[in-house]
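>>> I'd like to go over a predicted model; first the sequence, then the structure.
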Amino acid sequence: MTRPGVEHDAQKHRVGSSTDGSNTAERVEAGHHAPDHDHVKAYSIYTSSEKWFIVAVAAFASLFSPFTANIYFPAIPTIAAAFHKSTEDINLTVTVYLIVQGLSPIFWGTLADRWGRRPMFLGCLLVLFLSCIGLALIPTDAYWALMVLRCVQAAGSASTVALGAGVIADIAAPYERGTYFGFWNVGPMVGPCVGPVLGGVLAENLGWRSIFWFLVIASAVCFVVILLFLPETLRAFVGDGSIPPPRFYYPLIPIVGRNRQKVTPQDPSTRPARRRFNNPLILFLYPDILLLLFFNGMIYSVFYAVTISISTLFKSSYTFLNETDIGLCFLAIGGGMLIGGVITGRVLDYEYRRVKNQMFAKFAIETDPEKKVRPEDVTKDENFPIEKARLRLMPFYFGLFVVATIVYGWTLDAGTNIAGPLISSIFVGYAVVANMNVTQTLIVDLVPGQSAAVTACNNMVRCSLGAVMVSVINPILNAMGPGWTYVLLPGICVVLSPIMIFTYHIGPRWRARRRARRQAREAATAS
């Protein structure tokens, strides 16, 4: 028996699904508020353990985007001395990295929604691998090459986040997507916290070049794992995973889902239609998507303002800390993010099932037998309130984010025991991941079939806002101190918070208009 829950956008996601609604209707009329799913086609052929393996590989690959950026931070003074440049000149390599990090997923993500996840993953990791070799061997009189190779490095690493989100949307139905997104999101979110710790240890003991050699090895390991084991998941190629992909897309050791793939040649007419190229920037014209992306980006920029200043603030407030101790302070916020990713993902799935069961109960009361509407139809896009299922707990998560950030700033400003800012940073990490899990999951739900593209847009917005924050946080801290700085930044988010209320109430109307336009285009094409 399949786990309760059917994707809210089933008419777009499901491949060849059909059910017998009569028995289900009888059960609902008899007082059962949830339909029988024995005959509902599963969203994916993969077992739970196989899904977790796929998500773990995607999280490993997605780790490289922020990890590659932040592992570099502790070595900036050393690299500046080696290249005979100022710290500001080396900081410029961080800025250009963030710019390319925001732009490159638009290219890779769009290709992944058209040509598949595996080749794009392998291409990104190959670019990252080669750029890290170049950075490890770069002569110290070639500052221009450092700038160029950091851009190439960003182009290879940044897009793995969009690809990972696409993989999860391929294999996980909405009722379970929150859990998988929560676990996967730990990779790209913990990177900024773990990267500086490892970078500091490597730079101090083995020199700054060892940072890039480490990335060479790590990217090679990830490349080999994907090459050997990761199946192609793009639904336009493999449907629910049961359709064998083109030969080029097979993993070298096809053990995941292999026994459940069809052994007979697939009729081309039953293969899901491959999506035509769509400009991902069009997604910015969708009001609900734009508002969610902007709000998500603001949360991320405040998170970046916290992490990028940890070294400076802890060093000035707690002078007894050495470089290794300061690096370990990043683990507090990283631990909070890990806890938040696991817990809030499961809560998201619970919320989806709760709203779904409420809809079934409502249907059981209001159903008109003459309409011949199946109970499972309530989980379709036109009937299911996906905004309600995802955003109900957002006020709690957002409130925790605001309070924890303010407490973090004032404990540093007051010079309290070091336990104060460390404990509050745990809650900051938890709240940041909770807020971003909610918005990330919802935007993927809103544009099925374009998960990698919309995640690329998300990456572009949050990296752009993060780059702005990097350039202004030090002047703000110098002018206001950490206490008022970390009142101001979440305060800006509070001013913008009606965005989420607006999306909650008006979002379904925008979604209905998009659906009507899409159906009109499909009708015109069919005629």
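That came through, no problem. What you are looking at is a predicted structure, and each value in this text was computed from that prediction instead of being measured. Residues are numbered from 1 along each chain as shown.
>>> from here on, contacts and neighbour counts on C-alpha atoms
Noted.
>>> hang on, Y72 packs against R209?
No. Between Y72 and R209 there is no contact under CA atoms under 8 Å: 10.2 Å.
>>> who's in contact with Q101?
Q101 sits next to 65, 154-155, 157-159, 459-460, 463 when contact means CA atoms under 8 Å, 6 or more residues apart in numbering.
>>> A further structure is provided below for comparison with the first:
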Amino acid sequence: MESASPSPTPGRGPYSILTSRHRKVLTVLLGLASQYHASAQAINLTITLYVVVQAIMPIFFAPTADQYGRRLVSLANLLVYTIGSIGLVVNDLTGRKYAALLLLRALQAFGSSACATTIWGVVSDVCIPAERGAMVGPVTSIPNVGTVIGPVVGGLVAWRTGDATWVFASIAIFSAVTLVSITVLLPETARSVVVSSSEGASIGNNDELPPREVKSSAATPSEKPGTPSRFRFPNPLSSLTIILSKGTALILWLGSCTYAEWYTINAAWPQIFKQNYGWSELYIGLSYLPCAVTIILAGFVAGPWMRARYRRTAREAGLPADGHGVDGFPVEKARIREMWIVYGVTHLSIAGLGWAVQFRTHPAVILALQGVAGFVKSLLFSSFNTLLIDVHPDRPSTAAAAASLTRSGLSGIGLAILQPLADSLGWAWFFTLLALVVGVTQGLACLCC
């Protein structure tokens, strides 16, 4: 029988009774569920409404997931998403009412909003800090690949069928299959809900965890984690308290500006390839593939690299690397160390993309630079988001909701300034300015962490 991983700390129960095989299954499930964020790009309609709803709703769902469990919130939201997807197919077949399109896209966004925040909660639930990178890397890569694969799949389906109906149908089928898979395979993992059992129905031994890790706003002083209590509607403002916290605000900036910068750049490619190279919609969709490959590779590189940096930091500090918490551990150093070369490559490649576009170099040069930028961006994003759940182990989903709100806000700003600045500065100086602003502010934030 496969033993649980990681090994328990002496004198303390295992952090999670889930085996490494179970965590691999969870990694795939969580990655598939979180791909729904990419559907806003796969269907280039009502994107603003979709992004706004998806950004705001996690502040309501994430505290619920932290208090009452990941599984129920995930299933409820995926069910809503599936209903919205099926509704889009029906609407497309029965008259294509625009009002119905808006409503159903909002319903999709409502349903998908909890996915990204829930997956970060599960990662925190089942992995000790030293091992989180092994799960974070692939889980982060899968939805990022979805972001760049979405236009390819949507373009191919629409091109082959000549109709948007099958684009909606493909999403509906995918969401239904994922819903069934998660219903069957996803256990409850929230440490405020489950307790250790010999039957393996839950994880961890919460009575033996450090106080920081069993803290839950759902439990009163007389209640233990796992004890049923009267339902209390979670406070949606809890995500805002995380955003306004000085230390967390810096971490949120590091991760969110990385995402927003990449989101803004991706939004520019259709216009660039169509105007500069005369590419069709199909070719534009296919242009995202090289970046998808490097993002996948980054996911598998990020995990071992984060683990190695964490253990190296533990040795230097004379601390155990397999502790269940990060109290007294220099976790900021562990997550940020050795990242300067990644910063440099990231922003040099982004500036280089601008100049390559400006001088209309061969498309192969642009695609290669896209791949490099996607690879290093994924390394940054994985490290910063892992650090966020490290410092909020008692409410990781709420912290992820704060990150989602921040990312969406910065992405909206990026999209708003994209066209005016590109028109006035040209692509070369727009990309260069973007790289300078984000690179310098990221560097300052890292020095302050």
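Noted; the coordinates are in hand. Treat the numbers as computed from the prediction; the structure is a model and nothing was measured.
>>> can you find the partner of P14 of the second structure in the first structure?
Using TM-score structural alignment, the partner of P14 of the second structure in the first structure is A42.
>>> count of neighbours near that match?
21 (other CA atoms under 10 Å).
>>> pretty sure T2 of the first structure sits against I45.
No. With contact defined as CA under 8 Å, T2 of the first structure does not reach I45; the gap is 11.1 Å.
>>> the two: who's more crowded?
Using other CA under 10 Å as the criterion, T2 of the first structure and I45 rank with I45 on top: 20 against 13.
>>> helix, strand, or coil at that one?
With DSSP: H, G, I helix; E, B strand; the rest coil as the basis, I45 of the first structure sits in coil.
>>> roughly how far does it sit from C493 of the first structure?
According to CA to CA, to the nearest Å, I45 of the first structure and C493 of the first structure sit 41 Å apart.
>>> S157 of the first structure now?
According to CA to CA, S157 of the first structure stands 29 Å off from C493 of the first structure.
>>> comparing those two, which residue is more hemmed in?
Neighbours were counted for S157 of the first structure and for C493 using other CA under 10 Å; S157 has more, 29 against 19.
>>> the more buried one corresponds to which position in the second structure?
Alignment note (TM-score structural alignment): S157 of the first structure maps to S112 of the second structure.
>>> equivalent analysis for P231 of the first structure, please.
Using TM-score structural alignment, the partner of P231 of the first structure in the second structure is P187.
>>> show me the contacts for the residue lying closest to that match once chain neighbours are set aside.
The shortest distance from P187 of the second structure to any non-neighbouring residue, by CA to CA, 6 or more residues apart in numbering, is to R71 (6.7 Å). Applying CA under 8 Å, 6+ apart to R71 of the second structure gives the contacts 65, 186-189.
>>> these into a markdown table, with extra columns for neighbour count, secondary structure and distance to A317 of the second structure?
Putting these into a markdown table (neighbours: other CA atoms under 10 Å; DSSP: H, G, I helix; E, B strand; the rest coil; distance: CA to CA, whole Å) gives the following:
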| residue | neighbour count | secondary structure | distance to A317 of the second structure |
| --- | --- | --- | --- |
| A65 | 28 | helix | 34 |
| L186 | 19 | coil | 37 |
| P187 | 20 | coil | 36 |
| E188 | 18 | coil | 35 |
| T189 | 24 | coil | 31 |
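>>> hmm, back to that, Three-state assignment for the closest residue in space to the match of P14 of the second structure that isn't next to it in sequence, please.
Nearest residue to A42 of the first structure in three dimensions, chain neighbours excluded: T2, at 6.8 Å (CA to CA, 6+ apart). What three-state DSSP gives for T2 of the first structure is coil.
>>> before we move on, the earlier item: trace the residue nearest to P187 of the second structure over to the first structure, please.
Checking TM-score structural alignment: R71 of the second structure goes with R118.
>>> once aligned, what mean separation remains between the host helix or strand of that match and the second structure?
Taking DSSP states H and E as the definition, R118 of the first structure sits inside helix 117-137. Following superposition, helix 117-137 of the first structure is found to deviate from the second structure by 1.1 Å on average (mean CA distance after the TM-score superposition for the first structure).
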